[in-house]
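1. fold the following and give me the result.
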Amino acid sequence: MMDTPKVEKSVAKLKFLCSEVRENLKNAANFREYRHLLTFIFAINDINNDPTILPNITLGYHLYDSCGNVNKVIKDVLQIMSGHSVTAPNYSCMDHGNLAGYIGDQGSATSLPMAQLLGMYGYTQVSYGARDSILSDRRLYPHFFRTVQDNEMQSLALVKLLLFFNWNFVIIFATNDDIGERELRFLSSELTKSGICIEKIFFLTHAEILHASEIKNLKAEVILLCGTSSGLLRHYMKLLCINDPKAEKVCFNDKGEIPETLEILNFITELHDNATGGDTIEGLTATVGSFDGSRTPDQQLNISSLDILWVNNKMPYSRCSEECFPGKRKAVIKGHHTCCYDCILCSNGEVSNKSDAENCDKCFYTEWPNEARDKCIPKVVEFLSYDTDVVAYVFLFLLVLSSTTILLIIGIFTFFWNSPVVRANNRNLSFIILVSLKLSLLCILLFIGKPVDTTCMLRHICFGIIFTVVLSSVLAKTIMVCIAFKATTPGSSWRKWIGVKLPNSIVMILSSLQVLNGILWLSLSPPFQEIDVDSTPGKIIIQCNEGSRLAFYFMLGYMGFLAVMSLILAFMVRKLPDIYNEAKYITFSMLVFCCVWICAIPAYLSSKGKNMVSVEVFAIMASGNGIMICIFLPKLWNILKKSEMKKSNLLEK
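-> Just a heads-up that it's a prediction; the model follows:
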């Protein structure tokens, strides 16, 4: 382009070119070039006719057709630089006017040598179609500008389109030249970053024809083009560069480019009958969206998928494997593309909330995956509660029933305090056993409800001490039965042990060991509230940690020792002849106690959470009621029976 008023020769040359173009208007490419030519002439005339744009300057121009040939474009550049008559490098034969710059070329293959040549002379070059990314290098081509953006922007738009349609398996056709190689390198890098695999790459020359048989066995259904060639796609979407329709101000960016919005066109082919009886293929395009690289990544692509017409009204499925839906993760198949994978359900405690997740995310420790494993939900908090567990009310009912029964027995024993049956069975120890049984059963209330540090410290220690009093009293009863029968022999030395001092001392001494254990337990390593989030999937178990395992097992072991000693002694004197001998009832009660706890301890160790607490409560209630029933109900029967017989005798008299 040069600022000269003499444009007659150029117009003449223009007329010659236009005549050639008109003869080839049937060719779409020639029609596009002809349109570019008319646009250029209109712009020059518009500038020259507007005095506010370039006052006192008239633009002229020389038009040359490069014909897409590198040699010809170099010749034309030198021709414009030297003058019209001769080509003389480094000389200008122009008689007037100054050369302002060059516009063109449309293709990268011819624009690149132009830029290399003009860069040496410092002339400005503005291309309206060259997209090769190497031309964005301002160190190599500081004088090159273009009204379009490079191929990298188109590659980014293509990647966005593939992701939008959920395609991750493609075929690439690339021209076997430098431009195709550069575009392929960048496109391949962006595809890999986005998790899209390339099934196969075909390198083509301009004259090469690709047969359908070469791609029919491939799995991918989407084909991408790289470089200067074009071809027929199975599912073809074309990106067209356009000027801003609002005529707003546009500026070159730091790469010498004018930012543009890419249109996404839906290419539609239609088959029609022609007049000769044959078929005519017509191609139509429809705008279905756009891509604006200047926006934020989540707003760059704007597409209306409902407006797209697909072949056979079916969108292509260009994937190597089925999509892994939320709740699953990808597991790459060894020896295959990374896009070829199996879908594996997320492991326990993990979720994936998006499709084709590489990995599953671990839930927070207080959360657990839902059934679909696509989101984390709060874990269920578990402890033996009145709000959620019917068994808690069952235990409460049995506790009230047992406590009422014990109170009734205490009332009857108190009423018949001086009766022979009550006196013969050591009424003081019986009273201690009944009161201790009631208190031990009330300890069940410490086991029901949300555990806290206070209840955790009290539940086992209180029960252990109180029930030890029960077992110590039972053992003292058994010992006194043995002593009583030993003392029946005249002059026996056992008589001095008969009385209330010995059994009381036995109870005090034996119980004090459990009290000492409880004090040391609370002092050194007391029980505490424990929140277990790992042992049971989907649950947060609030439970009591015993603290010192040694103290806990000593408590159980010591009670077991007292029960076994009572059982052995009671078994030895069970057949002694006396109507008031309760040894056999003690034997039965200790058998019940031992059986209950022998069964309960393994169940306790193998259970968790509220089930473990339920086992403890059951063992406490079963053993306590076993002692009450086996020892005191027969006495109660004897008391009431003796009372009834006494009334009958009084009535007979």
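2. use CA for all of it now, contacts and neighbours both
-> Noted.
3. sec struct for the closest residue to residue 382 other than its chain neighbours, please.
-> Distance criterion Cα to Cα, 6 or more residues apart in numbering; nearest residue to residue 382, sequence neighbours excluded, is residue 541 at 4.8 Å. Taking DSSP: H, G, I helix; E, B strand; the rest coil as the rule, one finds residue 541 in the strand state.
4. so residue 541 is in contact with residue 381, correct?
-> Yes: judged on Cα atoms under 8 Å, residue 541 makes contact with residue 381 at a distance of 6.0 Å.
5. more neighbours, the two?
-> residue 541 (22 against 15; other Cα atoms under 10 Å).
6. for residue 284, which non-adjacent residue is closest in space?
-> residue 268 (4.9 Å).
7. now do the SS call for that neighbour.
-> Secondary structure for residue 268, judged by three-state DSSP, is strand.
8. just to check, it is in contact with residue 287?
-> No: contact status for residue 268 versus residue 287: not in contact, 11.1 Å apart, counting by Cα under 8 Å.
9. so which bits of stretch 106-126 are buried?
-> The neighbour-count check on stretch 106-126 (16 or more other Cα atoms under 10 Å) flags 106-112, 114-115, 118-119, 123-126 as buried.
10. one more to line up against the first:
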Amino acid sequence: MCFTIDEINNSTELLPGISLGYEMYNTCGSITKSVKAALALSNGNKAVSASSKDPCTKPAQVQAIIGETSSSPSLVIATVIGPFHIPQISPFATCACLSDKSKYPSFLRTIPSDYYQSRALAQLVKHFGWTWVGAIRSNNDYGNDGMNTFTKTAQQLGICVEYSLTFFRTDPPSKIQMIINLLKDSTSKVIVAFVSHMDMELLTRELSFQNMTGYQWVGSESWMVDSKTAEVDKHHILDGAIGLSIPKAHVRGMKEFILDIKPIHYSSNDIFTEFWETLFSCTFKESNSSAVNLKQCTGHEDLTGVKHGFTDMSLMPIFNNVYKGVYAVAHALHEILHCNDTCIYNVHLDPFRVLQHIRKINLITKEGHEVYFNEDGDPPAKYEIINWQPTENGVVDFVTVGLYDASLPADKQLSLQNKTLIWTQNSTQIPVSICSDKCSPGTCKVLQKRKPVCCYDCIRCAEGEISNTTDSVTCVQCPPEFWSNDRRDECVKKEAEFLSYEEMMGALLTAASLCGTCMTAIVAFIFFTYRKTPIVRANNSELSFLLLFSLTLCFLCSLTFMGRPSEWSCMLRHTAFGITFVLCMSCVLGKTVVVLMAFRTSLPGSNVMKWFGPTQQRLSVLIFTLIQVVICVLWLMTSPPFPFKNLKVVKDRIILECALGSAVGFWAVLGYIGFLSLFCFVLAFLTRKLPDNFNEAKFITFSMLIFCAVWLTFIPAYVSSPGKFSVAVEIFAILASSYGLLICIFFPKCYIILLKPEKNTKNNVIGKVAPMST
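-> Below is the predicted model of the structure:
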């Protein structure tokens, strides 16, 4: 501040003819001394120094306060001077709470708010994939407020804080030891330290004493470029630390000013005297020091060769912040006093007016640094990313490896340069700090009970669900026609399932159908060959041949149920089945009625047979069949069967089947067949004991019994069978009932025709009852 005021007072362009004065206080970081200094500055009425010249004779009128360098004292000062609207510009107080203009209306600063630093630290942690971190903070406004913002931002970014410990440099050793014990028991390997440089120095000394290596430190700007903290790190526990710092700056002439400082020029100020005696281990004659065996200070010692934090300019960024703050005040006064070549001296200087002008300042210093304040009194937030890299001689080098600019879009705020980063224990591999391993694709995260969200178990996705990203929160249901693969990381198209000819079950059913067709053809051939024999003639050969024809159609219609369903095959299979079976049942019913009528005709005085001759038989078969044809036509016209992809019966496959369309139509077709078969069974049962050598009613009764049993068991089996098995059950029912009719009705006749020809005579067939001839 002395350097900047001298520079301004010696300038002919800024405040010409006006000399700025100053008064300096050292609060030693004490809240009490900060209050005392603030009150003294607000009520001061004594002479003040004006650069290195003679003291002013005017009463002090404080236009602005530069300071404090810590957040807690700054809060107190801002509270005290706030009602007086005296501008306060801090170069190093970063607590975000000071941005609240309703509480601290006159506070401004030339260092960014910790709101941005905390968010930058959270983004830095997220960038390196650390989701499980520990946190240590100073127990003051700087640490508590900064860590609070970091924790909130970290939570939004999916970062979990395992612990958050607080301490202050005046805490007893037991408190520090407790923190170290907690660090040893923790599982996180990354520690975010939002700590002031003085607190960090104390903590580092204790950690180094206990050789607490192996932790990756992430630091705030307060200690990241603090050379004193690096000096006390004897075991290099902080090597590889990464964090933020104020951007490097250069103020021309500042180093030369400090190296050329002579305490004798400031003999009235004890600060310089004590500093000089400590730096060179000497004493002044006028000093009250009681030290012995110390050489005498001359005041002309050379600072150039001294290796000390004061001379290596490591605090230049803070110097630059002070430099910008003083220039902001000077430019505000320059505007208020309407200075050009000269200034108007009779303008009344009101602190509130000065504050208003400082808020509107927007200037570029001669070093090229922009100075302005936003509505919260804060400058633009820019940070350098610093990495602690040890050198060969054991000294830590603070290497700039990136930048953070809060004014850029969110995805471009953090940028790392193409430089090699050094991590803890001099490693070049990024440390890993997670609570749980990443969940691979095909699994999803399930939180562990009473644990943070970063601690989870990886559960395999259920069938039909996938996750194709790492650390997926949920599994996604596959679309209806897709299913999850074995790894559960991809949806694959479901396999279409239908009863085909190529598979074993389809081949067996096809063989059974063709075999039945061939057997029917053989029987027809036998009957045709022996059509003039009594047994063929006695059993109504015309209906027999029609029945054999209908059985052939029944066997063949089962083939329509196999293969990929199409619109035509769906309509054909059910209608062909319904019509052929009704034709079959009509023939059987006609044969049963013929037997019954033949018995009635044999009775004395009976003339019933004339009402059921060949014409009536053909007509009855035609009418019964036409009824089913009408039912099928109505079914096809209203709501016909159609191909349908069934996605519900089997989860991992698509069942290609024929939907019924109209359920009424289907059950009407099936019901009509059932009605005819039941009616035929009743008639055959009533005629089974009629006195005749070859009563065909017995075989019809047995065949109808098989037919009804098959179709009664078909219904529950059909309903309960999944997928293609339901089609197989339907085909089996068709084949079983067809085989039953073929075997029960025609095999006994073939047996007599082929193996017992002696029974195939008219006398043997007629017996007591003369059968009807055709």
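11. thinking again about what came up before, the residue nearest to residue 284 of structure 1: how many residues sit nearby?
-> Residues near residue 268 of structure 1, counting by other Cα under 10 Å, number 17.
12. ok, which stretches of the stretch 51-200 of structure 2 are strands?
-> Taking DSSP state E, counting those that start in this stretch as the criterion, the stretch 51-200 of structure 2 contains strands spanning 65-66, 88-90, 107-109, 132-138, 160-167, 190-194.
13. any idea what residue 648 of structure 2 aligns with in structure 1?
-> Matched to structure 1 by TM-score structural alignment, residue 648 of structure 2 sits across from residue 534.
14. do residue 164 of structure 2 as well
-> Taking TM-score structural alignment, the alignment pairs residue 164 of structure 2 with residue 201 from structure 1.
15. how about its match, what does it touch?
-> 171-174 (Cα atoms under 8 Å, 6 or more residues apart in numbering).
16. next: residue 611 of structure 1.
-> Each residue near residue 611 of structure 1 by Cα under 8 Å, 6+ apart is listed here: residue 384.
17. now the helices for the stretch 151-300 of structure 1?
-> Here the stretch 151-300 of structure 1 has its helices, by DSSP state H, counting those that start in this stretch, at 151-164, 178-193.
18. related to what we said a few turns ago, can I get the strands of the stretch 51-200 of structure 2 in CSV with distance to residue 588 of structure 2?
-> As requested, the strands of the stretch 51-200 of structure 2 are exported to CSV (distance: least, Cα to Cα, whole Å):
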stretch, distance to residue 588 of structure 2
strand 65-66, 117
strand 88-90, 111
strand 107-109, 108
strand 132-138, 84
strand 160-167, 83
strand 190-194, 90
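19. and of these, who's closest to residue 26 of structure 2?
-> Comparing the strands of the stretch 51-200 of structure 2 against residue 26 of structure 2 with Cα to Cα, the closest turns out to be strand 65-66 (12.0 Å).
20. that closest one packs against which elements?
-> When contacts are defined as 3 or more Cα pairs under 8 Å, 6 or more residues apart in numbering; DSSP states H and E, strand 65-66 of structure 2 packs onto strand 88-90, helix 316-336.
21. average distance between it and structure 1?
-> Averaged over the aligned pairs, strand 65-66 of structure 2 sits 6.2 Å from structure 1 after superposition, using mean Cα distance after the TM-score superposition for structure 1.
22. I appreciate the help and will end here.
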